[in-house]
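Colleague: Test case, fold it:
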Amino acid sequence: MARIKPQALLQQSKRKRGPSRISATTIIFYSLILVLVVFFLFSAYKHWSHRSRFASENHIAISQAENSFGNSKKSELPGYAVLNTSKGSIIIEFYKESAPEVVDEFIDLCQKGQFKGMLFHHVIKHYVIQAGENQGTGATEDWSLRGKHYTSMKHEAFMLGTSKGKHLNKKFDLFITTAPIPDLNEKLIVFGRVIKGEDVVQEIEEVDTDEHFQPKISIGILDVTLKQKI
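Modeller: Purely as a prediction, here's the structure:
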């Protein structure tokens, strides 16, 4: 058996311990894989980023559209009513902000002709005039007995309101004050005020009444006209 020379053994050992060469094809292959992974991650990030931004913008646009629609709908509601009475016209401005539900109900009843032919069935001089379907005298008599004992003035005259208990008997009474009433919030839901026709209110106030504050002659609302502007 031939002996291997020491020099040959040394060279053979170096070749075994040395790093193996990586082919160019392998480098290119793995480089392409890396590029594809980076491209995929970038595309996914761009897609979800765009989708998130679009959803946010779409939500904002919907919210703005809803607000715009709500404001538009609110602005289209009538802001005034003209009560055409047998004594003349009384122009009312609604308090849309403070009593929106009552204003909406009043407008709905006007459109249904609820107040056409309605009589002023109670008149208390220097206090209120009342129109409506409720012919009871409890509210106005209570006002006449208690209200004039107060001296503080919390409300002006010519306010339009309806009874807080109207939903109990399904009636909608109209009260127009003819003098400042201190405890008005305890009695009524105020939803408007007279801006023109105070003289008509005062003329109705001056009619003769019986001991129950009922006018001796018929005075009523002929019809109601709703207006957006005056």
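Colleague: can we go C-alpha only for contacts and neighbour counts from here?
Modeller: Noted.
Colleague: can you give me the helices for this structure?
Modeller: Assigned by DSSP state H, the chain shows helices spanning 6-17, 24-76, 100-111, 138-146, 184-187, 198-205.
Colleague: and the gap between His155 and Thr178?
Modeller: As judged by C-alpha to C-alpha, to the nearest Å, His155 and Thr178 stand 11 Å apart.
Colleague: And those two? Which one has more around it.
Modeller: Thr178 (21 against 15; other C-alpha atoms under 10 Å).
Colleague: give me every residue that touches the more buried one.
Modeller: Thr178 is in contact with Lys125, His126, Tyr127, Val128, Ile129, Ala157, Phe158, Met159, Val201, Gln202, Glu205, counting by C-alpha atoms under 8 Å, 6 or more residues apart in numbering.
Colleague: Taking those, tell me the two that lie furthest apart.
Modeller: Within the contacts of Thr178, Lys125 and Met159 form the most distant pair, 14.9 Å apart (C-alpha to C-alpha).
Colleague: hmm, back to that, quick one: the contacts of Thr178 as a markdown table, columns for neighbour count too.
Modeller: Formatted as a markdown table, the contacts of Thr178 follow (neighbours: other C-alpha atoms under 10 Å):
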| residue | neighbour count |
| --- | --- |
| Lys125 | 19 |
| His126 | 17 |
| Tyr127 | 21 |
| Val128 | 27 |
| Ile129 | 25 |
| Ala157 | 18 |
| Phe158 | 25 |
| Met159 | 23 |
| Val201 | 22 |
| Gln202 | 17 |
| Glu205 | 24 |
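Colleague: One more sequence to fold, the one below, so I can look at both together:
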Amino acid sequence: MARIKPQALLQQSKKKKGPSRVSVPTIMVYVLVVVVMGFFLFATYRHWSRRSMNQLADSISIDEDDNAVINSKNFDNPRYAVIHTSKGSVTAELHKESSREVVNEFIDACKKGHFDGMQFNRVIKNFVIQGGNVDRPGAVEDWAKKGKHFGRLDTSLKHEAFMLGTSKTRSDGGGFDLIITTAPIPDLNQKIDLFGRVVKGEDVVQEIEEVDTDEHYRPKTRIEITEVILKENL
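Modeller: Below you'll find the model as predicted:
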């Protein structure tokens, strides 16, 4: 058998142990994988960073709006109602403790936008102003006649000035109207459900009370409620 020379064996050993070369396509695949992973990590970081910032902004916005107007479509337990009219704004405190059912009915009407655009259809000086969508002159004129003679009546004056109420005739299809008394008048518990008191904007009520009216106490110029906003705090 022929002998292999030591020099030949050394050359063969170097060929076997030498490092293999990495091909260019393999290097490109590795680089692409690294780039994709880096992009994925960057996108994930941006997503969670933006989400955290949005949550922080929402939290700050809620804190700043604690005393702001509460959306009447989402708020179920307000303490005040701001009645915006074409003459100005009137703020009333709602008496839910003593008139829970009527206040709940009022809140539900606000959510439905029932009062938006409602006209003051009766203005009786030293008596009441009334906003409603149903024109029924008879009932209010009867109240006026009674009011003109209240000095002769022996009755308690439970209805003070600047009280907020609604006519009991709403249950007979008259709709939910708004009545604000402008003076102490005889007990009208058979006619009106009281559910609040004006705490701001008495001057606006008095300005509406002074408008010119016809023989049926209807204002000669249109005065309307533009909207009613519910609030938790003043």
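Colleague: hang on, the earlier thing: using JSON lines, lay out the helices of the first structure together with distance to Lys164 of the first structure.
Modeller: Output for the helices of the first structure, formatted as JSON lines (distance: least, C-alpha to C-alpha, whole Å):
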{"stretch": "helix 6-17", "distance to Lys164 of the first structure": "101"}
{"stretch": "helix 24-76", "distance to Lys164 of the first structure": "24"}
{"stretch": "helix 100-111", "distance to Lys164 of the first structure": "10"}
{"stretch": "helix 138-146", "distance to Lys164 of the first structure": "11"}
{"stretch": "helix 184-187", "distance to Lys164 of the first structure": "7"}
{"stretch": "helix 198-205", "distance to Lys164 of the first structure": "22"}
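Colleague: So which of the ones you listed is nearest Glu211 of the first structure?
Modeller: Among the helices of the first structure, helix 138-146 comes nearest to Glu211 of the first structure, with 10.1 Å by C-alpha to C-alpha.
Colleague: by contact count, what packs against that closest one?
Modeller: For helix 138-146 of the first structure, the elements it packs on are strand 120-124, judged by 3 or more C-alpha pairs under 8 Å, 6 or more residues apart in numbering; DSSP states H and E.
Colleague: quick one: contacts of the strand it packs on?
Modeller: By C-alpha under 8 Å, 6+ apart, the residues outside strand 120-124 of the first structure that reach it are 129-132, 135, 137, 140, 144, 204-205, 207, 209, 212-215, 218-221.
Colleague: Let's see which of the residues you listed end up in strands.
Modeller: Counting by DSSP state E, the contacts of strand 120-124 of the first structure place Ile129, Gln130, Ala131, Ile221 in strands.
Colleague: ok, Asn77 of the second structure to Glu105 of the second structure distance?
Modeller: Using C-alpha to C-alpha, Asn77 of the second structure is found at 12 Å from Glu105 of the second structure.
Colleague: who has more neighbours, those two?
Modeller: Asn77 (15 against 11).
Colleague: ok, the counterpart of the more buried one in the first structure - contacts?
Modeller: Using TM-score structural alignment as the criterion, Asn77 of the second structure maps onto Leu77 of the first structure. Applying C-alpha under 8 Å, 6+ apart to Leu77 of the first structure gives the contacts Gln228.
Colleague: Could you rerun that using 10 Å?
Modeller: Leu77 of the first structure makes contacts with Lys96, Val103, Asp104, Ile107, Leu226, Lys227, Gln228, as judged by C-alpha atoms under 10 Å, 6 or more residues apart in numbering.
Colleague: Perfect, I'm done here.
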